[in-house]
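Asks: here you go, sequence then predicted model.
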Amino acid sequence: MGNYDALLVLSFGGPEGPDDVMPFLENVVRGRGVPRERLLEVAEHYQGFGGVSPINQQNRDLVEALRPVAGVPVYWGNRNWHPFGEDTVRRMKDDGVRRAAVFATSAFAGYSSCRQYYEDIARISVEGGPELVKMRHFGDHPGFVEAMADHTRQALARLGRDDARLVFTAHSIPVSMARSAGPEGGLYEAQLRRSAELVNEALGRAGRPWDLVWQSRSGPPQVPWLEPDVCDHLRKVDAPAVVLVPIGFVSDHMEVVYDLDTEARQVAEEVGLPMERAATPGTHPAFVRMVRSLMDEPEPVPCALTCCPAPVRPAPARHA
C-alpha cells in the first residue's frame, strides 16, 4: 500500500483580492502567447466577484475536512498562486516528511488535468525533500459518483420536477489534446462519459437520456475545441427543464460560478428553460472518504512520458 507520512492537496490556485487578479492570470498563461485583451476580459469575471476566486477557500475547507480522517498531516499547495507548491514542499521537508501522497484536484486524464500535475510534482520537488506520489484518476470512484449523484438529486428536488434532463458539463479542451489524452487517445472524453453514466445510474435513471457538453473554452477561434458549448446546447435542447451537472470539476470555483451560474443561467432565462445546477463534490463526506481511500490503494504506476503530451502552442506574433 501507499505507506505515506503526509498528504499534499495540489491545486490550481486563484486570486484572493483585486490586486491579485492580473498577476495570477499572467502566471496561468505564462509562455502561451495569450493576448492581454483576453486576460483583461477574464479579469473582469474575477473582479465581478471582488477579485476573489472561490477555489482557495474551498481547498482550505477540503484540507480541514481531510485532517480528521487522513491519519497523516495534510498540506496544500497551488500551481499558480499562493500557497505555491514549491513553498509547501519546502515546508514539508523542514517538517521531516519523507513520502507524501499527492491528491490533484482534477479527476480525469489529459494534459492540463493530469500530465501537468506530474510536471508540477517534478518542478516543486526539492533535494532531500519528500518523495511525491500522485494518486490515480478518480472519476469512476464510488465516492466521487456518490457525491455527484447526491448533489444532483438535491438539484432535481429544488427544481421540483423529475422530467428534467441531466446535462453534464466539463472543461472544453482542443480537439487535438482530447485525441491524445491517455495511452491510446480519447481518454479524457471517455472517462467523463463513464462518470456521467455512473451518476445517471446511481440516480435510478438508467436508460434515460443525458448529455455531455463543454464549457470555459479559451482558445483562438481557428483552433477546434470540444463542442457543443453549454450555452449553445441550452438554446437548442429538447427538454422541459435541465439540471447542469459539472462532472468535470471537484469544487465550485470561478469557471463553475461564472460560466454556469452566470452565463448559462442567463441563457436559460432568455429561452424560458427551467434550470438548476448541481454542486460539485466539494467537501461531501463520500468525496472526503474517497481521498483517504486512494491513499490505501497500491501505488499507481506513472503514465509514460509520451502520454497526454503538452499542446503545441502557436508561436507569438513577432513585431519589427
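Replies: That came through fine.

Asks: use CA for all of it now, contacts and neighbours both
Replies: Will do.

Asks: how about the secondary structure of residue 169?
Replies: Three-state assignment for residue 169 (DSSP: H, G, I helix; E, B strand; the rest coil): strand.

Asks: helices of the stretch 51-200 of the chain, start to end?
Replies: For the stretch 51-200 of the chain, the helices defined by DSSP state H, counting those that start in this stretch occupy 55-70, 85-94, 116-124, 142-159, 175-179, 187-202.

Asks: for residue 222, find the nearest of those helices.
Replies: Evaluated with C-alpha to C-alpha, those place helix 175-179 nearest to residue 222, the distance being 11.8 Å.

Asks: ranges for the helices of the stretch 201-320 of the chain?
Replies: Along the stretch 201-320 of the chain, counting by DSSP H, counting those that start in this stretch, helices occupy 230-236, 254-257, 265-271, 285-296.

Asks: and the contacts of the shortest one?
Replies: Contact partners of helix 254-257, identified using C-alpha atoms under 8 Å, 6 or more residues apart in numbering, comprise 46, 53-55, 216, 246.

Asks: give me that answer again for 6 Å
Replies: Residues outside helix 254-257 that contact it (C-alpha atoms under 6 Å, 6 or more residues apart in numbering) are residue 53.

Asks: included below, for side-by-side comparison, is a second structure:
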Amino acid sequence: MTLTNGEVGRLVPGATPAASSGPEHVEEPVAYDAILLASFGGPEGQDDVIPFLRNVTRGRGIPEERLEEVAHHYRAFGGVSPINDQNRELKAALEAELAKRGIDLPVLWGNRNWDPYLRDALTEAHERGFTKLIAVGTSAYSSYSSCRQYREDYAMALEETGLGGVIQIDKVRQFFDHPGFVEPFIEGTRDGIAALEAQGIPRDHIHVLFATHSVPTDDAIRSGPRDRDFGEGGAYAAQHLAVAEVVVREVADGIGWDLVYQSRSGPPTQPWLEPDINDRIVELAGQGVKGLVIVPLGFISDHMEVKWDLDTEALETSEENGITAVRVPTPGVHAAFVSGLVDLVLERRDGVPTAERPALTDLGPWYDVCRPGCCENIRLGFKPALAGIAP
C-alpha cells in the first residue's frame, strides 16, 4: 500500500528494504537470517529482584519503597519470575517446530529488562553473521508497553551495540487475533465452563472474566494508529474486546462476561483502565454468580502477573466471596500457538498476500509496519523506534 501524503518521504529506520518504505503489510519476500524472540525478562533469584525492578521503572522516578511493595510478589516465589523458563521453553518449541518443517532459521532470545538482554542477542547475531532479523515480541496487543516500547528497545539495543546500519530488524504483526493465539483460550474457556458445570454450578450462574494488564488511560487512548477511531480505550481495549467476543461466540454463548483489568501500578491520581478484576468479582458475588472462568486473555504465558494477580489475589477474592473460580491456561507452548508464531514469521519471509493472512476479528490482520505516532506515550514523548514509521 502506498503512503499517504503525510508519510511520503519517510523511511522506516533499521528495516529491511521490503519494509523501509513503510507499507502497512509487506507482501515482498525477505530472506531473514534469524528470529529474534524478544521478551520482558524477569529476576531469577532474590538478589535480582530490586535491580530488575529498577530496570523496569528506569526514568520514571519510582521511589524505593514502592519497588519493595512490588518486590513482595516476586519474593513470594523465591525471587524467581517464571517468565525466563517459559521463554526457554518457547524458544525450544519454536526450534522444534522449525526443524519439523525443515526451516533453517535460528532463534535468538533477548529480554528488555533482564539477562539475556536484547543487546546480547544482537551481539550473538553479529558474531554469527546474521544481518536480517524478524522479531517476535511476546506480547499480542497494541499499546505503548506491549508494542512501541519493544520497538524502542530494539532501537536502543542497536545503538548500544553499535550495530545500527549493520543489522536490520523487522517485526511480525501484533497477533491478538491470529488463530494460533486465540485457539488455546477457546479450548481453555470451554474446559473451564465444563469443570464448573461438573461441580454442579448451573450455566446461568457462571460468568467469564477476560483479564488483561491495565495501562494508563492516556496510553490506551493513543494505542493503535492515529487515523482510526477505536472508541474508548483505543486499539488496546478494542482488540481485547474483539477477541473476547470470538471466544464467547465459540464456547460461551449465553454466559455473562466482562473484560477486566489487573496489575495497576500507577499513582492514584493517574487514571488507568478499569474495572479492576477484584472489584468486579465482589460485584458479581452480589449478583448471585457462583462460578467464574478467569481467562488471562492479555498474556501469552504464566507471567508473575498471572501467578500473583490472578492465581493468588483473584482466586482468593473469589473464595472470600463464595465463588468457585477456575483460571484458564495461557497459550505457553500450546502446539497451535507455537505453530502460529512460525506462520507469522513465514508471512514475512514469503511475502504472503494480506488477503491470505488469517485473522479472527474485523480489526486484523494487523499492520506489519507500525503507523506514524502509533502507541504514543504522552509522558515520555517519542523516542527512536524500529519497525514503524516515525515518529
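Replies: It's in. None of the values given here were measured: they were computed from a predicted structure.

Asks: tabulate the helices of the stretch 201-320 of structure 1 (JSON lines), appending distance to residue 25 of structure 1.
Replies: Listed next are these as JSON lines, based on distance: least, C-alpha to C-alpha, whole Å:
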{"stretch": "helix 230-236", "distance to residue 25 of structure 1": "24"}
{"stretch": "helix 254-257", "distance to residue 25 of structure 1": "13"}
{"stretch": "helix 265-271", "distance to residue 25 of structure 1": "25"}
{"stretch": "helix 285-296", "distance to residue 25 of structure 1": "29"}
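
Asks: can I get those helices in CSV with mean neighbour count?
Replies: Putting those into CSV (neighbours: other C-alpha atoms under 10 Å) gives the following:
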stretch, mean neighbour count
helix 230-236, 17
helix 254-257, 21
helix 265-271, 15
helix 285-296, 19
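
Asks: before we move on, the earlier item: so which of the helices of the stretch 51-200 of structure 1 gets nearest residue 258 of structure 1?
Replies: With C-alpha to C-alpha as the measure, helix 55-70 is the member of those nearest residue 258 of structure 1 (12.6 Å).

Asks: just checking, what packs against that closest one?
Replies: Helices and strands touching helix 55-70 of structure 1, by 3 or more C-alpha pairs under 6 Å, 6 or more residues apart in numbering; DSSP states H and E: there are none.

Asks: chain center to that helix: distance?
Replies: 16 Å (C-alpha atoms, centre = their mean, to the nearest Å).

Asks: burial count for the closest residue in space to residue 81 of structure 1 that isn't next to it in sequence?
Replies: Nearest in space to residue 81 of structure 1, with sequence neighbours left out and distances taken as C-alpha to C-alpha, 6 or more residues apart in numbering, is residue 13 at 4.9 Å. When neighbours are counted by other C-alpha atoms under 10 Å, residue 13 of structure 1 registers 23.

Asks: that's a strand at residue 13 of structure 1, yeah?
Replies: No. Counting by three-state DSSP, residue 13 of structure 1 is not part of a strand but coil.

Asks: map it onto structure 2.
Replies: Using TM-score structural alignment, the equivalent of residue 13 of structure 1 in structure 2 is residue 41.

Asks: identify the residues contacting that match.
Replies: Residue 41 of structure 2 neighbours (C-alpha under 6 Å, 6+ apart): 111, 113-114.

Asks: between the helices of the stretch 201-320 of structure 1, which one is nearest to residue 24 of structure 1?
Replies: helix 254-257 (13.2 Å).

Asks: in structure 2, which residues correspond to that closest one?
Replies: Residue span in structure 2 matched to helix 254-257 of structure 1, by TM-score structural alignment: 304-307.

Asks: residue 222 of structure 2 maps to what in structure 1?
Replies: Match for residue 222 of structure 2 (TM-score structural alignment): residue 180.

Asks: number of nearby residues for its match?
Replies: So residue 180 of structure 1, with other C-alpha under 10 Å, has 22 neighbours.

Asks: how near is residue 50 of structure 1 to residue 61 of structure 1?
Replies: Residue 50 of structure 1 sits 20 Å away from residue 61 of structure 1, going by C-alpha to C-alpha, to the nearest Å.

Asks: over to residue 270 of structure 1?
Replies: Distance from residue 270 of structure 1 to residue 61 of structure 1, counting by C-alpha to C-alpha: 35 Å.

Asks: follow-up on the earlier one: out of the contacts of residue 41 of structure 2, who's the most crowded?
Replies: Within the contacts of residue 41 of structure 2, most neighbours by other C-alpha under 10 Å means residue 111, with 24 neighbours.

Asks: quick one: map that one onto structure 1.
Replies: Aligned counterpart of residue 111 of structure 2 in structure 1: residue 78 (TM-score structural alignment).

Asks: isn't its match up against residue 87?
Replies: No. With contact defined as C-alpha atoms under 6 Å, residue 78 of structure 1 does not count as touching residue 87 (9.4 Å).

Asks: touching both of these two, which residues are there?
Replies: Residues touching both residue 78 of structure 1 and residue 87 (C-alpha under 6 Å, 6+ apart): there are none.

Asks: got a list of what the residue lying closest to residue 39 of structure 2 once chain neighbours are set aside touches?
Replies: In this structure, residue 39 of structure 2 finds its nearest non-sequential neighbour in residue 111, 4.7 Å apart by C-alpha to C-alpha, 6+ apart. Contacts for residue 111 of structure 2 (C-alpha under 6 Å, 6+ apart) come out as 38-41, 117-118.
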